[in-house]
Every structure is written in structure tokens, then in C-alpha cells.
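Colleague: Return a 3D structure for these sequence lines:
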Amino acid sequence: MPQADGQTATDWRQTLLALFERRVIAMLFLGFSAGLPLLLIFSSLSLWLREAGIERSAVTFFSWAALGYSFKFVWAPLVDRLPLPLLTQALGRRRGWLLLAQLGVAGAIMLMALTDPAGGESALARMALAATLLGLTAATQDIVIDALRIESAPPRLQALMSSTYIAGYRVGMVVSGAGALYLAAWFGSTAEAYSYSAWRDTYLVMAATLGVGLITTLLMREPETGQRLARPYPGRDYLHLVMVFVVVAASFVGAFFLGAPLFAAPAGDALLRFALEVTHLAAAIAVAATLGWALVRLGLLERRLARETWIEPVADFFSRYGLRTALLLLALIGLYRISDIVLGVIANVFYQDIGFTKPQIAAAVKTFGVLVSILGGLLGGILATRFGVMRILLLGALLSALTNLVFVLLAHAGNEPLLLYLAVSADNLAAGLASAAFVAFLSSLTSISFTAVQYAIFSSLMTLLPKVLGGYSGSLVDGLGYPGFFVFTTLIGIPVVALVWRAGRLLRDAP
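Modeller: So this is what the prediction gives:
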């Protein structure tokens, strides 16, 4: 397939040598820094809270602290446009924001470490606040690293930088997941004998590991575009920008949560529930957008700054690709990961249902599977650099769909460890390869003038529909059975192959 995204194929020697470029290696360390916070909000924190005697219903509410990852596109425009006092001048636009975000991540983890959730309602409230702060600062770190990756290197290196970033991200998740649990146990906390000091020391160690990202940020170079693209405005305009953003964000959150009862659907009607959830989200966005428009019309924010911050990034994408191609690209972005994400939501439940124990699942999925996904990511980056991103994007879409058929064999065979490892290997290798090519593809779609906000929109869109549909995986299994469900996840991945092929043709023929 012709190279539609500006990346050209290279020979094997050039590709392998590029793996050792300073910018490619830097993404490994920044990926580790980005992957570390996620499980400190989810699985590790959940276990800490349960050992501290917190009710299961309260524990699950803490997962909302990670909503910042899903809605990071909302404040990504501020990262693109807002200079930081002292930091921007000293480090540059991207590194200044990255240092601030990393310090925020480390501070939030330390605040969690210094809070004993067993200390009553006030302590639990402080823990919730710290976890929410961690979600917001970690999502901000992701925004900046994505922009930094795209701006730091030419297109020929983007696939490799994506693969090393993903590899580092996976390692960070292992450290904050399995590593944190191991440390807590080693320091002396168990389900039978809770020890706050053990979990405190564990989270302090996790905060210290952020030093990897901090050192990388201080040692790496600011992209050349960092200073040049920042148009100066008076300080009061930036202050007004932040104030309007806070009001609009608060209106979105209020409309979303307060309006939830209006969009409630009867249990069991999965299609209606899905349609109502989409309408619910759209209504909250409409409320926030209308309020933002009204505030600008009232003169509370300079119109040119508002247009550059929120309107031009979207308008730029449609103007560069045209309406037809832009809509097809957005459809591809929203559907590319649908096959593996929908399956992944219920995979662990499936393993348990066919008789595998928790230690067997942990060994196969959390250890072996992570290693295979890292290998798949590196392989995807190397192949995309060697043969071009669009070819490997197509291969990744095909493999992500077809490898789900291995789970059909496992569903019929039942408790067969060899087939379990075969399914995990196929799934994670395909997912790693596809992810590396997909991240490089998304990077190629962004404009250097709006890197942070456009990539944040793309990365939020790529998981929105698959995660929403994944929420109904249990209902689908109840209706189709496991073999039928896995065939279904294969079939919904086939149209993605056609979308990739069509997108490649349109991008190749575009002027």
C-alpha cells in the first residue's frame, strides 16, 4: 500500500539503528512515567482500601478518579495555548508543562501515601481527593508526552517512538500493579492483618520512581516548535481563559451527573441503554458548549484566543482532509480497537468461568501476556518503520479480529493451559503490533500547530465507543454464549479492515 502518511519504508539496518536514537530511548522512560499512575488508582488502590476495611461499594467509586483519562481532550487546549510562569521560559512550552504534571503526579501519590483510609470518613475523603488529583495530573502528563513525542522527531521515527513508549507504559503498569502488591506484602500488609505503614511505604516508593520521568524531562531537548508556536497574549487574557474553562468544565460535570436520571433505561435493553448513554453524553457536551459560547459572546474571554484554543484545532483537521475523508478517519479512529477492547472487558471472567484459577490467570495474563504485548509493540514499530504505517495498520486490524477466533477453541476445550497461553499470546501480540502502528498513525494525522488537543481528541475517541460497547459484553455473552460472543468480536473487526484500506486510498490520492 502506498505511504499515505508521510512515512517511507527503510531498510532493516536503518530501522534497527534507529531504535538506539536518543529520542526513541527517551520515549521508553517517559512511557514508564505515564504508565505508572494508572493502576495506583485502580487495582492497587482497590486492594489497599479492601484491606483497610472499606466497603466494596465505596471502593468501586474510586474508579471515577480516573475519568480524567477519558475527558483529557477537554483541557488539552489549555496545554497547547497556556504558557506557565517561569517554567515555560526556563524549559520551553512542552517540557514546562511536563515537569509541572510530573510533580503533580508525584505529589498526589505522596498525598495518598500519607493518608490512612481506615481513619474515618474525613480520611477517606482526603484519599478520594488525592486519587482524583492523581487522575487529572496523570492525564495531563499523557497529553504533554503525546505532543512531545510527535513534535520531537520526524515521521520516520514515529512508529519506533510509539513502540518504545508503549513498552515503557506496560512496564510502568507492571511496576505499579504487581510490583506495588508485592511491596505491600513484603512490608507486612495482608488481608488478615492490615498495615497502613506497609501501604504508605509502598506508595512512597512508587512516588520515588517518578524520578525516571523527571530526570528524562530535564535532560531531553525542547522541540523546536515549542517556543515558536506560542502566541503571546496579556496575562489577564490567560487568566480569563482558565476561569472560563473552569466554569465550562463544571457545567459539563454538573449536566452529566445531574442529568443521569433523565437518561436511565430499563434493565436488560442493551441497545436502548447504549443509545441513551450516547445522548446523555451529547447533551452534557451541548450544555457546556452553549455556556462557553455565551461567556465568549458576553466578552468574558478574548474572541481570538477562544477561537484559537477550541475552534481552530477541529476546523484545521477538517480543512486539511476535507469533510468526507475527515469523517472516514474519525470513524476509523473510533472503531479500530473495538474488536480487542470489547473482548478484553470480559476476558478474565471467561478464564474463571472455564475453570482457571486466579494464580493461573495472573501468570498467563498479567505476566506472560504483558511481555508478549511489549514484544508485539516493538515488532509493530520495527515493521511500520520498515514497511510503512498503513501496511502494518492493515495487518494489525486483520490480526486483532482473527486472533479472537482462538478464544472460540478455548471456549470449547475448557481448562486447557496450553490453549490459554496460545490465546493470550495471539491476543497480546496482535494488540501490541496494532497499537504501535495505530499510535504512529494518529500522530501522523495531527497538525504541528495543535498537537496536544488533536491527539487528545483522537486518543479519547479511540476508546470511547469500544468501552461503552464493552460494558454490554456480559449481556452479549448471556445471549450468544462464549463461542458466539468471540465470533461476534471477530465479525465487528472485519469492517475496520475495510476502513483502513479505504483510508489508505483516500490519503494516497489526497493533494
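Colleague: rest of the way, CA atoms for contacts and neighbours
Modeller: OK.
Colleague: Grab the longest helix from the protein for me.
Modeller: The residue-count maximum for a helix in the chain (DSSP state H) belongs to helix 121-152.
Colleague: what's the distance between the nearest residue to T190 once chain neighbours are set aside and L183?
Modeller: Spatial nearest neighbour of T190, chain neighbours left out: E51 (7.0 Å); criterion: Cα to Cα, 6 or more residues apart in numbering. Note on E51: its distance to L183, by Cα to Cα, to the nearest Å, is 14 Å.
Colleague: Please apply the same query to A66.
Modeller: Distance, A66 to L183, by Cα to Cα: 23 Å.
Colleague: repeat for I215
Modeller: I215 is 24 Å from L183, by Cα to Cα.
Colleague: Same drill for those two, tell me which one is more crowded.
Modeller: L183 (20 against 13; other Cα atoms under 10 Å).
Colleague: That one sits in which helix or strand?
Modeller: Taking DSSP states H and E as the criterion, L183 maps to helix 180-187.
Colleague: after that helix, next one along is what?
Modeller: The element immediately downstream of helix 180-187 (helix or strand, assigned by DSSP H and E) is helix 196-209.
Colleague: How about F318, nearest residue that isn't a chain neighbour?
Modeller: Nearest one to F318, counting by Cα to Cα, 6+ apart, is A326 at 5.7 Å.
Colleague: Just the residues contacting whichever helix or strand that neighbour is part of, thanks.
Modeller: Per DSSP H and E: A326 is located in helix 312-335. When contacts are defined by Cα atoms under 8 Å, 6 or more residues apart in numbering, helix 312-335 is touched by residues 446-447, 450, 453-454, 458, 461-466, 496, 499-500, 503, 506-507, 510.
Colleague: Give me the distance from that helix to the chain's centre.
Modeller: 20 Å (Cα atoms, centre = their mean, to the nearest Å).
Colleague: Let's compare: structure for the following, please.
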Amino acid sequence: MTNVSPTTRRTPSTMPTDGAAIAPGRRWRILSIGLLGFASGLPLALTNPTLQAWFTTAGLSLRDIGWITLTGTAYVFKFLWAPLLDRFQLPWLGRRRGWIALMQAICGCALIAMSFHTPQKAAAMLVLLAVLVAFSSATQDIAYDAHRTDLLRPEERGWGIAFMQGGYRAAMLVSGALALILADHLGWAWVYRLMGALMLAAILVTATSPEAPDEQPTRSFAEAVVQPFMDFFQRYGVLALAWLALMVLYKLCDAFALSLSTTFLLRVPQFSLTQLGAINKTFGLAAGLCGALAGGWVVTRMRLFPALLLLGVLQALVNLGYIWLVHSGPDLLALAVVVGAENFFSGLGSTAFVVLVTALCNVRYSATQYALLSSLAAVGRVFLGPLAAWLVPQVGWSNFFAITALSALPGLLLICALRRAIGRAELVRPH
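Modeller: Predicted structure coming up:
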């Protein structure tokens, strides 16, 4: 890693500066990040777990449902077109927010279009529209992640990312938990129409979000494509590959366990859609928001390495709770405990992880570099569904969840190996 002059150093995100981060002059900066986090998180469930529930109740096979996770492939490969967002600026709302607003409009319209089809009669069309939703959502994420990276100062990262996680998780529960309840009473068509309307309404938040400073596009397309990757590898040298591996491995166990969780809960303990929605809404929302905010508190008072290590262990252990549900039947208390613990510790771990990703990015190329790192983090969530669908019949659900917990070990070992590098990364804001 190249040396950084003392003038580029900033206040560490781990220092207790949360009072300054939420001072009156900065409140809308932080709040808008949270609201845009809601818009970022809303489409994700609608192209995977909620769509998975729709196809499950329509009677599709486990193998077919496992392949549905591939609709989110755009989240993995979004770094390929991220340079376009660094290079080109749309003629409205600035360099980042213009792209965010456009993608929100496309995503909202595609969700509404999905409401006019059913898995029984038009499964292929639903999947195609889900791919469009995922593409527009992934592109929105590129611009939003860059906007957030540009906007937040190092001392604001903890609370800013905590609010982002809170908004993101609230959206996941609206498009997941609340969607299941509404589907049980109103039908799937109205669910997707409502979610599409929420995405369109998010454009108003985008239009009023603060403008990040120094929003100047890169000078040439070649610079936009090549320089972000060269900059990353030049700054981190041989450690660059280790950082990229960590992006894949840190949340792998979480993604593996959740890849077929909706189908599992509907078919094994045999909860109803309303029961899943009600418990997720009551316990999942509260636990997820508490976990995200607690993660902001943790990273302002703990160094990033111990936070990542501790929270990585905890988010792996909660996977074992699903073994309880294999044998419990439709026990609402068991569901509440497992869902609450999973959301709380996943929120904690995600906040610390996003602080690390943000710290690794150079603000000049934030769209491309953040897209690259977050794309790798999505590998497990997108591609483990077919593997899980094959593995479950071979080993059974209990052994499957034990295997998902063990899959955390490579990421935790890599965290330990990168201890000093993590300490250096959290202190510097590359320019």
C-alpha cells in the first residue's frame, strides 16, 4: 500500500464523534441517506424472497424456485457498467442523483408491469421483468452508493451508514414481510402495484437530497473505465486480491442460509404467509433497525477489526437457530426468536462491513470502486440459490443450516489476516 501524507488523514470513523454527525446542520444529510437506503432496499426482496414466495404458493418445484435467485445477477456484474455513471452526467439533478431518479422510475414501472402476470400463465415474463427490476435496482445502487460515499465525511460514516442500513432493512421488511401479509389478503397483483408506487414516490426524496461536493465527472471514458481499477490495485498492491476475496466471503454464510429461507419456512414448519409477514414485521423490523443503529454505535466506539470479527462470528451462529425451526413446526415464538436474532446480528455485521467498503473507496472513482466491492459481496446472495436447492435434498435442512454456519470460517480467518490493513484503511479517506 502506498504511503499517504498526513494531510489526507481524517477523523477515524471509530472515534466517538456521533454528536457532531447528527448536529442540526447535518441532520438532513444523514436522514436523506436513510431514506434513499429505503429506496435502495425495496426492490431486492421483490426479485428474490417475495418472488420466491409467489412462485412457491403457485406450486413450482424447489429446483425451479432455486433458479429464481439468478434474476439478481445484475447485482454481481454491476461494476461492468459502473464506469458509465462515473463518466456521464444526466441533464438533471447532478452527477449521482440524476441516475438514481431515472433508475427509480424504470424500477417502479417494471414492478407495476409484473402485477399483470402470474407464475402459472406467464412465469417467463415475470422472470424477465424481475431481471429488469434487478438491473435498474443495481444501477440505482451504483449511483446511490457513490452519492453516499461522496457525501459522508469520515466522522459521519458510522451514523450515516447506520441510517442507510436502517432504511434498507425497513424497505426489505416492507417488500418482504408486509408484502406477504398483503398477498394473503389482497393478492400478489396489488402487492407489486403498491411497491411500484413506492419506488416512484422515492424520486421526490432523490430530488431533495443534498448535492455531494465536487461532483465532477471523469474527463474521458478511458479514464472512467481503467483508472478506478488501476487506482485500487496501485493503492493496495498485493492486498487488493485479499480485499476482493473478503468482499465475497464475509457475508457468505448469511447469504447461504437465506437463499431458500422463504420456501423453507412455508414448506417445512409450514407457516402461513400472514404469519411470516406478521412476525417479520413485528420482530424483524424492530430487530433489524436496532441492529443497524447498534452497528453505528459499535463502529463509533470500537476499532473496525474487532467489530468485524465479533459481528462476523455472531451472524454465523444465528444460522443455527433455523435448525430449531426444522423441528418446531409452526411455532410463532420460535420464529420470532430466530427471525429477530437473524435480523439484529445481520444488521450489526452489515453496518461494520459497509463502513469498511466505504473506507476502501477513492471518492474520485466511488461509483466504480464501490460497485466492484459490493458486486462481489452479492455473489453469495445471487448464485447460492441453485446450490442450496441441490444440497438440501442431499443432506436435509438441519445439516444444511449447520453447513451455512461453517461457511463463515474462511471470511473470519481472512479478517484476522488483514487486521493491520483494516486498521490503516479506517483512518484514511483516499482522494
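Colleague: Any chance you could compute the TM-score here?
Modeller: Once superposed, chain against chain, the TM-score is 0.81 (TM-score structural alignment, normalised by the length of structure 2); 416 aligned residues with a Cα RMSD of 3.9 Å.
Colleague: related to what we said a few turns ago, in PyMOL, how would I select just the buried ones from the contacts of helix 312-335 of structure 1?
Modeller: In PyMOL syntax, the buried subset of these is picked out as below (16 or more other Cα atoms under 10 Å):
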select buried, resi 446+447+450+453+454+458+461+462+463+464+465+466+496+499+500+503+506+507
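Colleague: which residue packs closest to the corresponding residue of structure 2 for Y472 of structure 1, ignoring adjacent ones?
Modeller: In structure 2, the residue matched to Y472 of structure 1 (TM-score structural alignment) is L387. In this structure, L387 of structure 2 finds its nearest non-sequential neighbour in G66, 7.9 Å apart by Cα to Cα, 6+ apart.
Colleague: quick one: the nearest residue to R148 of structure 2 once chain neighbours are set aside from V205 of structure 2, how far?
Modeller: Leaving aside its chain neighbours, R148 of structure 2 sits nearest to I33 (6.7 Å; criterion: Cα to Cα, 6+ apart). Noted for I33 of structure 2: a distance of 10 Å to V205 of structure 2, by Cα to Cα.
Colleague: since we're on D353 of structure 1, how many residues are nearby?
Modeller: Counted with other Cα under 10 Å, D353 of structure 1 comes out at 14.
Colleague: what's the answer for V205 of structure 1, then?
Modeller: Based on other Cα under 10 Å, the number of other residues close to V205 of structure 1 is 17.
Colleague: same check, this time on P155 of structure 1
Modeller: 21.
Colleague: Equivalent analysis for Q120 of structure 2, please.
Modeller: 11.
Colleague: now swap in A347 of structure 1 and tell me
Modeller: When neighbours are counted by other Cα under 10 Å, A347 of structure 1 registers 17.
Colleague: so the nearest residue to H327 of structure 2 once chain neighbours are set aside, which of the three states?
Modeller: Once flanking residues are discounted, H327 of structure 2 sits nearest to P269: 7.5 Å by Cα to Cα, 6+ apart. Following DSSP: H, G, I helix; E, B strand; the rest coil, P269 of structure 2 is assigned to coil.
Colleague: hang on, P269 of structure 2 packs against S328?
Modeller: Yes - with contact defined as Cα atoms under 8 Å, P269 of structure 2 reaches S328; the gap is 6.8 Å.
Colleague: higher neighbour count, these two?
Modeller: P269 (18 against 15).
Colleague: In contact with the more buried one, which residues?
Modeller: Each residue near P269 of structure 2 by Cα under 8 Å, 6+ apart is listed here: 325-331.
Colleague: ok, 10 Å please
Modeller: P269 of structure 2 makes contacts with 324-332, 335, as judged by Cα atoms under 10 Å, 6 or more residues apart in numbering.
Colleague: swap in L258 of structure 2?
Modeller: By Cα under 10 Å, 6+ apart, the neighbours of L258 of structure 2 are 49, 264, 319, 342, 381, 384-385, 388, 401, 404.
Colleague: how far away is the counterpart of it in structure 1 from R337 of structure 1?
Modeller: Here L258 of structure 2 is matched to G344 in structure 1, going by TM-score structural alignment. G344 of structure 1 is 11 Å from R337 of structure 1, where distance means Cα to Cα.
Colleague: what do those two both touch?
Modeller: Taking Cα under 10 Å, 6+ apart as the criterion, G344 of structure 1 and R337 both touch K467.
Colleague: how many other residues sit next to the nearest residue to R219 of structure 2 once chain neighbours are set aside?
Modeller: Nearest residue to R219 of structure 2 in three dimensions, chain neighbours excluded: R87, at 7.3 Å (Cα to Cα, 6+ apart). For R87 of structure 2, the neighbour count with other Cα under 10 Å is 21.
Colleague: Also the one 4 residues further on?
Modeller: P91 of structure 2 sits with 9 neighbouring residues when counted by other Cα under 10 Å.
Colleague: From what I see, it and A101 are in contact.
Modeller: No - contact criterion Cα atoms under 10 Å: P91 of structure 2 and A101 do not qualify, at 11.7 Å.
Colleague: ok, back up a step: give me the common contacts of I33 and V205 of structure 2.
Modeller: A39.
Colleague: between the two, which one's more packed in?
Modeller: I33 (31 against 16).
Colleague: Relative to S209 of structure 2, how far out is that one?
Modeller: From I33 of structure 2 to S209 of structure 2 the distance is 8 Å (Cα to Cα).
Colleague: Need the overlap of contacts for these two.
Modeller: In contact with both I33 of structure 2 and S209: H147, using Cα under 10 Å, 6+ apart.
Colleague: burial of the counterpart of V318 of structure 2 in structure 1, as a residue count?
Modeller: Mapped onto structure 1 by TM-score structural alignment, V318 of structure 2 lines up with T403. By the measure other Cα under 10 Å, the count of residues near T403 of structure 1 is 24.
Colleague: pretty sure T403 of structure 1 contacts A423?
Modeller: Yes - with contacts counted by Cα under 10 Å, T403 of structure 1 reaches A423, the gap being 7.6 Å.
Colleague: Which neighbours do the two have in common?
Modeller: L429.
Colleague: Buried residues, the helix holding A326 of structure 1. List them.
Modeller: 313, 316-317, 321, 325-326, 328-329, 332-335.
Colleague: closest to S33 of structure 1 among those residues?
Modeller: I333 (25.1 Å; Cα to Cα).
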